[in-house]
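A.B. asks: Sequence plus the predicted model coming up.
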Amino acid sequence: MPLRIEDYALLADGQSAALAGIDGSIDWLCWPSFESSPCFAALIGGPENGYWRIAPDDPLIAMRRRYLGASLVLETTLQTSTGTFELVDWMEWAATPARVVRQIRCVACAAGRARINSDLAVRFNYGHALPWHRRLDDRVAAVSGPWALWFDMTGPPSMSSVSAAHIRSSIELSVGELAQFTLTCCRSHEPPPARVDATQSLDATLRFWRQWSDQHRGRGPDADAVLRSLVTLKGLSNRLTGGIVAAPTTSLPEHIGGHRNWDYRYCWLRDASFTMLALACAGFEHEAQAWRDWLVRAIAGHPSQTQIMYTADGARHIAEWECTPLRGYENSRPVRFGNAAVGQAQHDIYGEIMNALYVARQQGMPPDDDAWVLERGLIDHVEAIWRQPDNGLWEFRDERRHFTLSKVMMWVAVDRAIRSARECDRCAPVGRWKRLAAAIRDDVLAHGFNAHANAFTQSYGSERLDASLLLLPLFGFLPADDPRIEATVRAIERNLMTDGLVLRYRTDGLASAAGPASGEPGEGAFLACSLWLAQVRHRQGRRDEAREIFERVLALRNDVGLLAEEYDTCRKRLCGNFPQTLSHVALINAARELAGS
């Protein structure tokens, strides 16, 4: 049986990431960057598509794990009927070249000695190209085209075998003994990498995370959960560029066995302002400023050519294609690489950009004259396009519509430009911008609120409810106690909630203010939306209800504190790409809201 999504934990090094299963198998790794071709793809295929498992020879009867402190160093305890073993996995932060290091220790053994096996199956070219295995003394390199992965092992004497498909090692450990394994990613034309002292590597990695996490300013009952989410955001960031990917995975399904499977290994502008707020308010000014700088570089150019997403280094080319050799996570097909939504018009991004840059200024980041030139150009573009339909926040792939949130976010863009001009004494046509903001606002109030549904609805002329409209009070379009917002929240609670969580929208037809949500949604409950509701309830004075849904989401984190995009309330399991930036950002911001800071 395949592992559940929640059975995985994140490893990361500042440019790429891996998912390690609770059974000692690393089933997902894209090297050398987040959007690279995976060399382990068993997660969305099968064992034949690449993995690296280290485990005792005897069958496992119990497993538990934890991160060591506020780090991404993972310790997994593996128990058999005859012994107990501790497996420690990490990717060394900022290592050049990149490496995964694994260390296993025998803690207890009835027979005095126990056999440990390492089974490494590298697959290049999206999980299906067998490498050439090249030996050099006791080292082995898996080579294919431009890349070589070098395998090293230290410890007691071992037996090893190398075939076309596997590098296998078997080693016997006494109580207290350990074996160490390293996999290093190099260009195939480069000389073999230097051997790594695993103990020094572990010490350096733990020291990095300890020093980094000490910046956290959080206190209170949710501080540990918030810090774990912040560590996760750091793990999903590119240390060189400041870009933060939406998730390290592709094609983990929104509905198990379904076709809503997308590639999230890119940076979405829609996450910009909430991510900025989460980082800056938690004390991580360096990361917040790096994200601001990435954002400005990414959008540089003509405003009409602004994309909704970019790679972590700011590249624009993100072509979508289907990888038919991979059978998908629990047969959820197709498996997609790249994302065609990159070519969509999503007008909400302008509000996200302008709000992120406004938040950056509020948090004391130094002003940037070049950024202001870009911002003025974006507002000119908003003025030209705000009456046009788009694909919306949720990236619908059918016809464009006049999405209510898209209009609201264009109002946010103009509003934040006005605030920045006034508060930072920037040269701007404030009078014209005020008239533009008023025109957009009036249009939303006239067409976005549906009198029959007694709620703001997903698009003009529709009765479909949409949980993204919980953002209206969070972005300040209307106060949380405005009767129209209160009516919208009640409609969402009545129609888009299942098992105490919030669906984005109904996927089985139009939602109205009359009927309950389907018991079998086409996707899981959306965790960020549930946390947005917690924030809105808190602003409405419904503090116990806000805490209730916040605690509901906290309870869905896996054993090491990670959240996916969604939760399947029927199957009682996480679904969607994992771990997901927007879910963790929403958790951080909801905790801050509920704490009253």
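C.D. replies: Received, thanks.
A.B. asks: all contacts plus neighbour counts: C-alpha atoms, from now on.
C.D. replies: OK.
A.B. asks: Which SSE is immediately downstream of whichever strand or helix holds Val231?
C.D. replies: Here Val231 sits within helix 223-235, counting by DSSP states H and E. Helices and strands here follow DSSP H and E; after helix 223-235, the next one along the chain is strand 267-268.
A.B. asks: if we can go back for a sec, tell me which other helices or strands the helix holding Val231 touches.
C.D. replies: Judged by 3 or more CA pairs under 8 Å, 6 or more residues apart in numbering; DSSP states H and E, helix 223-235 is in contact with strand 8-12, helix 581-594.
A.B. asks: Gly500 contacts Glu551, doesn't it?
C.D. replies: No: contact criterion CA atoms under 8 Å: Gly500 and Glu551 do not qualify, at 10.4 Å.
A.B. asks: before we go on, here's another structure to hold up against the first:
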Amino acid sequence: MTRHIAIGNGQLLVNLDSNSYIRDIYYPYVGQYNHVGGQLCRFGIWIDGQFSWLDNPAWHKESRYADSTLVAITEAVHSSLGIRLVIYDGVHQREPILLRTVEVFNEWDNEREVRLFFHQDLSIGESEVGDTAAFLPENGSLFHYKRNFYFMFNGWSDSGGIAQYSIGIKRFGGAQGTWVDAEDGHLMGNPISQGSVDSTAGLTTLVPAKASAKLAYWMSVGQNLQSVQSLDAYVRENRPEKLLRRAAVYWEGWATKVKHNYGGMSERAIRLFRHSLLTIRTQTDIRGAITAANDSDILQYNRDHYSYVWPRDGAMIALAVSDAGYPELVEPFFVFCAEGLSPEGYLHHKYNPDGTVGSSWHPYLSEGAPQLPIQIDETGLVLHAFWKLYEQHGDIAFAQSLYKPLVVRAAKFLASYLDPETGLPSPCYDLWEERHGIYTYSVSAVHAGLMAASNFCRLFGNEERANRFLEVADNVKAAILKHLWDEEEGRFIRGLYRSGGAWVKDMTLESSIYGIAAFGVLPTTDPRVDKTMRAISEGLLVRTHVGGIARYYNDYYFQRTGNLNEAPGNPWIICTLWVADWKIESATSLEELEAASKTIEWVADHALKTGMLPEQLDPFSGSPLSVTPLTWSHATYVATCMKYINKYKELTSTSSRPQQETSMVGKG
């Protein structure tokens, strides 16, 4: 489940795998709808009577992004064919257009005819039912459509446009698809088909001996035939290679607009920092949805996906992006959350990118009793992140616009959702969505949300309401210290759960207990935080050559071994970086900071060559597990880098400050 390349602009997102095959096309929202759904949109070559798709093992391929851009470069070499391809892929920075150029290098001593074949396997609106694919002679293109979704495909070489094409039935009645038709180098030319359909287009060029030739392929997306024709004409008029260069310039300017002193970070780590910001950009819809991940291969496991907005993920991503200096990217997220609040003032489990409530497995009824199917940290963290956005950038008009519809409504709910027995926030599902109870991470997030609400109320002159929210926050903090600290173990516990009519301590060692410090319940310097984080860093350490920190002890999700001494769970990027955050915040010298920064380099070591970060890693091979890329992984890396940058600045400033005089000789 890996997407090596993600390219997008906030309304169109396209994912490619290591073979340069398109695997996902999301439009008109990032994450909604997926018009490919993980199928293979193949790319192949015919030369000297031989045909090869790029997933053939004979190809040696390497992909990367042009530095600080969202233009991907793939080099593919087929030694026995004497061919090298350099493929550039990007999405226009403004319009819903996918751009691809291919330079074909002929390594042999004779001129050769080369035919490139591009296969389109769409399931428009996430269904193969009722699609139409047709050839349009007016501009020599292929287009697929259903309802108000239109996709137009075209190409160019020095020999002209699309030289041959075929349209037909796929995965129905024994038909595999038109890609099979391409394997003899000739396409049948059927001009239209409807139902479960696909299409293949062929481009032809002559490549001189020991020289190269360039070809281009592009896709335009819109709501009707006229709109995609207009975009197609725009590409033909401006040339795909020129548009790709413009896109690269735009994204480089965006990724580097905020200047940082990166201290001792390596060039590789700095590149990953910028690439993480760009990856977050691809996963963020211009209307506010910050999606968790858009790798549709996860569908193979539970017939659902990660293409949702979890308010918790979104809040933490927004917090990191804001801290890095890009508030304009995440401000719409808070509008999205305000519009998604329930009438009672809480945020639901997750949302579709269009703002509707997403699927859930949290029940409204448990053991005969009704319950709210929520994760309370999601509501609290949105308020926390919103206050941090204001603190960092001071847009008081934007803060005022969401004060009542978001802050006050959500804070009133948080202040009312309390367990009368413990004084803690009432039971809910934990941040991993696996268990129901009262959890340290969740209640710490509620404390942070109430503090944020109090600050906003004071900012806008409502002292009475500010004091009321502050009082509830103080009471929650006192309850946390009373019920969630375990003196015998000398650390905070994961949480409490109900059993036999009584509260039982959940003593499982859990990385997210770090929330006690991350959300300001206690400072990092507090001895209780120090003891807890030492227990996490030692007890959840993956003791293979891969390293990293597990999510919690005996984590079952994609579990690779029952040897918990060796691997208490798989290493998670997020959880490993939480331990790094604690080390960075605790550092009192550059030497201590250097030790903490090793985790930043560890993350860079375990990113894909394209810079993508997964949710978790195989503890033995280090290969990605679950979805890749995970937006929260990239955001946590950005957040940790910013903590490192700020602490480096603080420590270097302190170390260079002249020592004050300790005596006043001659005074008086």
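C.D. replies: Noted; the coordinates are in hand. All figures in this text were calculated on a predicted structure; none of them were measured in a lab.
A.B. asks: returning to that earlier point: in structure 2, which residue range corresponds to the helix holding Val231 of structure 1?
C.D. replies: The aligned range for helix 223-235 of structure 1 in structure 2 is 270-282, by TM-score structural alignment.
A.B. asks: go on, stretch 204-212 of structure 1?
C.D. replies: Stretch 204-212 of structure 1 covers residues 246-254 of structure 2 once aligned (TM-score structural alignment).
A.B. asks: In structure 2, what residue corresponds to His447 of structure 1?
C.D. replies: Using TM-score structural alignment, His447 of structure 1 lines up with His483 in structure 2.
A.B. asks: how many other residues sit next to its match?
C.D. replies: 18 (other CA atoms under 10 Å).
A.B. asks: and if you look at Gly562 of structure 2?
C.D. replies: So Gly562 of structure 2, with other CA under 10 Å, has 13 neighbours.
A.B. asks: where does it land in three-state SS?
C.D. replies: Secondary structure for Gly562 of structure 2, judged by DSSP: H, G, I helix; E, B strand; the rest coil, is coil.
A.B. asks: Next one: it from Tyr553 of structure 2, what distance?
C.D. replies: As judged by CA to CA, to the nearest Å, Gly562 of structure 2 and Tyr553 of structure 2 stand 11 Å apart.
A.B. asks: now swap in Lys647 of structure 2 and tell me
C.D. replies: For Lys647 of structure 2, the distance to Tyr553 of structure 2 equals 31 Å [CA to CA].
A.B. asks: repeat for Lys257 of structure 2
C.D. replies: Distance, Lys257 of structure 2 to Tyr553 of structure 2, by CA to CA: 41 Å.
A.B. asks: Comparing these two, which shows the higher neighbour count?
C.D. replies: Neighbours were counted for Lys257 of structure 2 and for Tyr553 using other CA under 10 Å; Tyr553 has more, 20 against 11.
A.B. asks: The more buried one -> structure 1?
C.D. replies: Per TM-score structural alignment, Tyr553 of structure 2 is aligned with Arg506.
A.B. asks: and its match, what helix or strand is that in?
C.D. replies: Counting by DSSP H and E, Arg506 of structure 1 is found in no helix or strand.
A.B. asks: That one is in contact with Pro521, isn't it?
C.D. replies: Yes: contact criterion CA under 8 Å: Arg506 of structure 1 and Pro521 qualify, at 7.2 Å.
A.B. asks: Would you map the strands across the stretch 101-250 of structure 1?
C.D. replies: Secondary structure of the stretch 101-250 of structure 1 (DSSP state E, counting those that start in this stretch): strands located at 113-121, 132-136, 139-144, 147-154, 158-162, 167-174, 178-187.
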